[in-house]
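Enquirer: could you look at this predicted model? Sequence included:
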Amino acid sequence: MTKSELIKYISAKHPLLPPRDIENATRHILEYLSDALQQDERIEIRGFGSFSLHIRPEKVGRNPRTGESVRVPEKRVPHFKAGKELREQVDYAPASVS
């Protein structure tokens, strides 16, 4: 699902809300989540899941073309862990036939 599909879905469920307001709210929520992760904060949405950062330490890699050793710097990577309710809903949902 893309952001625009999410906005259309919410608009269909709540026809009294202007789509522009839904779009702004969605944008603000996603910006807040990004900002919080940039500040090394953990985000937990009960029943849905949590977002955190995993730190990949610096390492020495190899250039596949030349075989030369290359220093790969440390990286901070976003990580999502599904909550119990979400895992259960997905696990017991009937498989869709495409």
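Expert: Structure received.

Enquirer: only C-alpha atoms for contact and neighbour calcs from this point on.
Expert: OK.

Enquirer: and the one helix or strand Ser4 maps to, what does it pack onto?
Expert: Using DSSP states H and E, Ser4 sits in helix 3-13. Secondary-structure packing of helix 3-13 (3 or more Cα pairs under 8 Å, 6 or more residues apart in numbering; DSSP states H and E): helix 19-38.

Enquirer: so what touches whichever helix or strand comes after the helix it packs on?
Expert: Where DSSP H and E defines the elements, the next helix or strand beyond helix 19-38 is strand 43-45. The contact list for strand 43-45 (Cα atoms under 8 Å, 6 or more residues apart in numbering) reads 33, 36-37, 50-52.

Enquirer: buried ones from those, can you make that a ChimeraX selection?
Expert: Remark: buried members of the contacts of strand 43-45, expressed as a ChimeraX selection using 16 or more other Cα atoms under 10 Å:
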select :37,51,52
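
Enquirer: then this one, side by side with the first:
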Amino acid sequence: MALNRSELVSAIATKSGLTKTDADAAVSALQDVLIEQLAQGEAVKVTGLLSVEPAARKERTGRNPRTGEEIVIPAGWGVKISAGSLLKKAVADLPVA
């Protein structure tokens, strides 16, 4: 089960003692900062939690899955998200499916 935004806001409000309105504002602010920093080509690193950074992608050749025709995928930008040690530890003991 995935946690949606309203559930995340509720959980943050409960854990922090903030109101849901303040917790929602904090989530919105985090979102805004991530977007602004990435748009400037800067990484955001929260030690132990995660690292988010822009990632350049080279032009490459791919295939149209429907026709099998080779196509050129242009160079562009993506986002690389890496889990920090706390996140990795959180899932380390989960059973493997």
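Expert: Everything's here; your move. Note that the coordinates shown come from a computational prediction; the quantities given were computed from them, not determined experimentally.

Enquirer: re earlier: what's the matching range in the second structure for the helix holding Ser4 of the first structure?
Expert: Mapping helix 3-13 of the first structure onto the second structure (TM-score structural alignment) gives residues 5-15.

Enquirer: how big is the offset of that stretch relative to the first structure?
Expert: Compared with the first structure after fitting, stretch 5-15 of the second structure deviates on average by 1.4 Å (mean Cα distance after the TM-score superposition for the first structure).

Enquirer: buried stuff in that stretch?
Expert: Across stretch 5-15 of the second structure, burial judged by 16+ other Cα under 10 Å covers 8-10, 12-13.

Enquirer: so what touches the helix holding Ser4 of the first structure?
Expert: 17-19, 22-23, 26.

Enquirer: so what's the residue nearest to Ala43 of the second structure when sequence neighbours are not counted up against?
Expert: The spatially closest residue to Ala43 of the second structure, leaving aside those adjacent along the chain, is Glu53, at 4.2 Å (Cα to Cα, 6 or more residues apart in numbering). Glu53 of the second structure sits next to 38, 41-44, 79-81 when contact means Cα under 8 Å, 6+ apart.

Enquirer: how close does Glu53 of the second structure sit to Leu87 of the second structure?
Expert: Taking Cα to Cα, to the nearest Å as the measure, Glu53 of the second structure falls 17 Å from Leu87 of the second structure.

Enquirer: does the residue located most distally from the centre of the first structure count as helix, strand or coil?
Expert: Going by Cα atoms, centre = their mean, the residue of the first structure most distant from its centre is Thr66, 35.7 Å out. Look at Thr66 of the first structure: counting by DSSP: H, G, I helix; E, B strand; the rest coil, its state is coil.

Enquirer: the first structure: which residue goes with Val91 of the second structure?
Expert: So, by TM-score structural alignment, Val91 of the second structure is matched to Val90.

Enquirer: if I look at that match, how far off is Ser50 of the first structure?
Expert: For Val90 of the first structure, the distance to Ser50 of the first structure - Cα to Cα - is 16 Å.
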